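**Q** Fold the following and give me the result.
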Amino acid sequence: MSDEEPPRRRMVKPPSGGLEAGRHKPARLKTAYRRTPSQQAWLERQINDPFSAEARAKGYRSRAAFKLSEIDDKLKLIKKGTKIIDLGCAPGGWIQIALERGAGPVVGVDLLEVDPLSPATIIQMDFTDPACGPRLMELLGGQPDIVLSDMAPNTVGHRETDHIRIVGLIELAVDFAVSVLKPGGSFVAKAFQGGETAEVIGRLKKHFEKVQHIKPKASRADSSEVFLAATGFKGPSI
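**A** Below you'll find the predicted structure:
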């Protein structure tokens, strides 16, 4: 899911945190011609965001790449030859970090079309399609060591309905991870503060040695975005 494009109605993109822009006066776009106020604000935020600037400088497809790199720096999940499945991988920032750190094979899926990132395999498909999970496993050629999920659902602006959709998508990702991970494997998923239920956390604790919330510096401070990191997979039948 990209945060390098203007907000789209089909995706949840709450403002996500980062470093202070410094003492310089924030840059403003010279013209707002044909832009909505939200698009104007989003573009100005991107211009002044240090993580977005660094992502461009390093050739990362999105500032979200730094979220995974921070999580991996903390947990040391990705090693040479680590098999990874990335759910909701557009535009590919997490895959770039995984490949950079020696993972492989890496397979990603998203509703959006994603430009190739060799040697990773990326498919355009709806993860909620029952055929998607088996297809990902076939492409990976074995059990993954890590399942990543940066997925977020469509929202309608109704708090209770949006909450149900957010929780439902996290639960689907958990179901998939629990059914396919290698023993000792890890699961990392985007969540939102207050957006996941006690049942989700309880299930993760049942199947993993350790479950924690992580708020990377690259996730904007005013965002409710957090990441669930579950490590030490104990098996599907626990």
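**Q** rest of the way, CA atoms for contacts and neighbours
**A** Noted.
**Q** Give me the buried stretch members for stretch 160-170, please.
**A** Within stretch 160-170, the residues scored as buried using 16 or more other Cα atoms under 10 Å are 162-163, 165-170.
**Q** Let me have these in a markdown table, adding secondary structure and distance to residue 57 as columns.
**A** Formatted as a markdown table, the buried residues of stretch 160-170 follow (DSSP: H, G, I helix; E, B strand; the rest coil; distance: Cα to Cα, whole Å):
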| residue | secondary structure | distance to residue 57 |
| --- | --- | --- |
| 162 | helix | 35 |
| 163 | helix | 36 |
| 165 | helix | 35 |
| 166 | helix | 33 |
| 167 | helix | 35 |
| 168 | helix | 36 |
| 169 | helix | 33 |
| 170 | helix | 32 |
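**Q** who's in contact with residue 122?
**A** 107-109, 114, 116 (Cα atoms under 8 Å, 6 or more residues apart in numbering).
**Q** Okay, helices next: where are they in the protein?
**A** Counting by DSSP state H, the chain has helices at residues 37-48, 50-58, 65-75, 93-100, 132-140, 159-180, 198-207.
**Q** Pick the most buried one from the ones you listed.
**A** helix 93-100 (a mean of 23; mean count of other Cα atoms under 10 Å).
**Q** How much space separates the residue nearest to the spatial centre of the chain from residue 236?
**A** Centroid-nearest residue in the chain: residue 150, 2.2 Å away (criterion: Cα atoms, centre = their mean). Plainly put, residue 150 is 22 Å away from residue 236 if you go by Cα to Cα, to the nearest Å.
**Q** Now the second one, please; I'll put the structures next to each other:
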Amino acid sequence: MAKKTSGRGQRDLTVKVKTARGRRSSSTRWLQRQLNDPYVTRARAEGYRGRAAYKIMELDDKYRFLVPGARVVDLGCAPGGWLQVAVPRINALGEKSGKARGRIIGIDLQEVEPIAGAEIHQIDFLDPGADDLVRGWLDGPADVVMSDMAAASSGHKQTDHLRIIALCETAAEFAFDVLEEGGTFVAKVLAGGAEGELQAVLKRRFEKVAHMKPPSSRSDSSEKFVVASGFRGRDDEDEI
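**A** Next up is the predicted model:
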């Protein structure tokens, strides 16, 4: 372990990871970054399933879409950090006396460990009829559809950008099918310029479209989030 001394006489400890046999240097850098990431440490201490929990906290702190009584869908919800944040904010457990009780549906291709207050389903949201299933589980349309989905990294920046934009587009199409008028769509994108068509459609379908890079998002990451609020309703001419 290497020690660094700050200008104020305080010692900052940085964990350095040696490149092990069979481990790529990129994997070593990722591991070192994880070990020294304050949000990873904080997530462990506070019981969240990943540092991504702080991203949805910061987005909601600014745009206020996770309100008591809201009906929420979390696409690609594994490992469940966003669900953990949303449950108390929408009052899914009914712990806020006098406040409406919300509902949240988590959807993922892989199995997700249960979370009190969240209803988790292992399905593909692209399957025919998935939108009808979700509306049935919610007993109506959703107020919020959110997605932190990301395709597996290929190591090629442009390819990864196109893949995540494609995921965001499919999530948006799903949102158009299940959102209540006035609802909100939140999704991760990557800065890179290929999202023009998506942005144009979102601006037609929502009253406001904003972008934010949460403070908890790594500074060396090109990720940002789109928050589209005030859904105007479905228009088949605006398919992406």
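**Q** Can you give the structural similarity as a TM-score?
**A** The TM-score (TM-score structural alignment, normalised by the length of structure 1) is 0.83; 217 aligned residues with a Cα RMSD of 2.2 Å.
**Q** re earlier: could you dump the helices of structure 1 to JSON lines with distance to residue 222 of structure 1?
**A** Converted to JSON lines, these look like this (distance: least, Cα to Cα, whole Å):
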{"stretch": "helix 37-48", "distance to residue 222 of structure 1": "13"}
{"stretch": "helix 50-58", "distance to residue 222 of structure 1": "15"}
{"stretch": "helix 65-75", "distance to residue 222 of structure 1": "15"}
{"stretch": "helix 93-100", "distance to residue 222 of structure 1": "22"}
{"stretch": "helix 132-140", "distance to residue 222 of structure 1": "34"}
{"stretch": "helix 159-180", "distance to residue 222 of structure 1": "18"}
{"stretch": "helix 198-207", "distance to residue 222 of structure 1": "23"}
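**Q** so where is the longest strand seen in structure 2 in structure 1?
**A** Secondary structure assigned by DSSP state E gives strand 179-190 as the longest strand of structure 2. Aligned using TM-score structural alignment, strand 179-190 of structure 2 spans residues 181-192 in structure 1.
**Q** roughly how far is that stretch from the heart of the chain?
**A** 12 Å (Cα atoms, centre = their mean, to the nearest Å).
**Q** again, but for stretch 167-175 of structure 1
**A** 13 Å.
**Q** what's near enough to touch the aligned partner of residue 163 of structure 2 in structure 1?
**A** Alignment note (TM-score structural alignment): residue 163 of structure 2 maps to residue 165 of structure 1. Neighbouring residues of residue 165 of structure 1 by Cα under 8 Å, 6+ apart: 153-155.
**Q** Provide a ChimeraX selection command restricted to the buried entries of the residues you listed.
**A** In ChimeraX, a selection of the buried entries from those looks like this (16+ other Cα under 10 Å):
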select :153,155
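**Q** Tell me which of the contacts of residue 165 of structure 1 you also see in structure 2.
**A** Retained in structure 2 (both residues aligned by TM-score structural alignment, their matches' Cα atoms under 8 Å) from those: residue 153.
**Q** Which ones among the contacts of residue 165 of structure 1 lie within strands?
**A** Short answer: the contacts of residue 165 of structure 1 have none in strands (DSSP E).
**Q** Quick one: buried ones out of the contacts of residue 122 of structure 1?
**A** The neighbour count (16+ other Cα under 10 Å) marks 107-109, 114 as buried among these.
**Q** If we only consider those, which is nearest to residue 100 of structure 1?
**A** Top of the list for closeness to residue 100 of structure 1, among these and by Cα to Cα, is residue 107 at 14.4 Å.
**Q** could the contacts of residue 122 of structure 1 be laid out in a markdown table, adding distance to residue 40 of structure 1?
**A** Putting the contacts of residue 122 of structure 1 into a markdown table (distance: Cα to Cα, whole Å) gives the following:
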| residue | distance to residue 40 of structure 1 |
| --- | --- |
| 107 | 34 |
| 108 | 31 |
| 109 | 30 |
| 114 | 25 |
| 116 | 30 |
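**Q** Okay, and which of the residues you listed map to strands?
**A** Reading strands off the contacts of residue 122 of structure 1 with DSSP E, I get 107-109.
**Q** can you list those residues in JSON lines and add distance to residue 231 of structure 1?
**A** JSON lines is the format used below for these (distance: Cα to Cα, whole Å):
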{"residue": "107", "distance to residue 231 of structure 1": "20"}
{"residue": "108", "distance to residue 231 of structure 1": "20"}
{"residue": "109", "distance to residue 231 of structure 1": "22"}
